[in-house]
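**Q** here is a sequence with its predicted model. Questions after.
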Amino acid sequence: MNKNKKGFTLIEIIIALALISIISIYLLPSLFSIYENSRKIKDDSKILFTMQKVLEKSKNRDEGEYEDLENGFKINTSIESYKGNLKYIEVRCDKYNLEVVVKK
């Protein structure tokens, strides 16, 4: 009989699984944090893109206060007369605020 069997013992497999479990316990919170940060950045980018879109639409509007629902975001716009032939446009959503001065 050949007694030189190749392979791992049950103890070696259990120790390897325990080490992998311990390492993953330390890595999972970091991976979750990375995932949450990337999701937040993606959501913020969507908000800013939508605000820019509303800002472009607002250039042709009359003075006043407007509320738009665009891409699922509630965006408030304020358009006021500015010096001479200019108008001031402010677009707000959540914690973001875009301001621009354009020709009438």
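**A** Now that the structure is in, tell me what you want to look at.
**Q** please count neighbours and contacts with C-alpha atoms only from this point.
**A** Fine.
**Q** mind giving me the packing neighbours of whichever strand or helix holds S33?
**A** S33 is part of helix 10-58 when elements are defined by DSSP states H and E. Packing partners of helix 10-58 (3 or more Cα pairs under 8 Å, 6 or more residues apart in numbering; DSSP states H and E): strand 64-70, strand 73-81, strand 86-93, strand 96-103.
**Q** this is the other structure I want to compare:
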Amino acid sequence: MTTTLTLASGRGADGTARLAVGGEIDMSNADRLAEALDSRPGPLVVDLTEVAYLDSAGLSVLFARADRLELIVPPLLEPVLTVSGLAGLVPVHGSDTRNGLQD
């Protein structure tokens, strides 16, 4: 069974591609996330503020693309990104900075 995952793309005021992700990211839908990230070349801001769950499959997708991502995350995900080491590889902003980074 695939869990709910929503994806919405856009561009920031500076022209940087953005992808807003919502729902849960797990092994049932991590491929969809990977496809969405890969369809947007160059630097990409990924807004995860509406993500309620992120498992190792989702982390793997993000790690594989870490060299071009910037993440906006809710407080729930901050410890996951820190413990996994991803926060040391990509810029991570708390959801309180979301408005400053949006269109």
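**A** Structure received. In this text, all values refer to a predicted model and were calculated from it rather than measured experimentally.
**Q** quick one: TM-score?
**A** Between these two chains, after superposing, the TM-score reads 0.23 (TM-score structural alignment, normalised by the length of the second structure); 39 aligned residues with a Cα RMSD of 4.2 Å.
**Q** before we move on, the earlier item: for I23 of the first structure, which of the helices and strands packed on helix 10-58 of the first structure is the nearest?
**A** Ranking those by proximity to I23 of the first structure (Cα to Cα) places strand 96-103 first, at 39.2 Å.
**Q** helices and strands around the closest one, which ones?
**A** Applying 3+ Cα pairs under 8 Å, 6+ apart, we find strand 96-103 of the first structure packed against helix 10-58, strand 86-93.
**Q** quick check: which of these is buried the most?
**A** Comparing these by mean neighbour count (mean count of other Cα atoms under 10 Å), strand 86-93 comes out on top with a mean of 18.
**Q** and the contacts of that strand?
**A** For strand 86-93 of the first structure, the external contacting residues (Cα atoms under 8 Å, 6 or more residues apart in numbering) are 47, 51, 54-55, 58-59, 73-82, 97-104.
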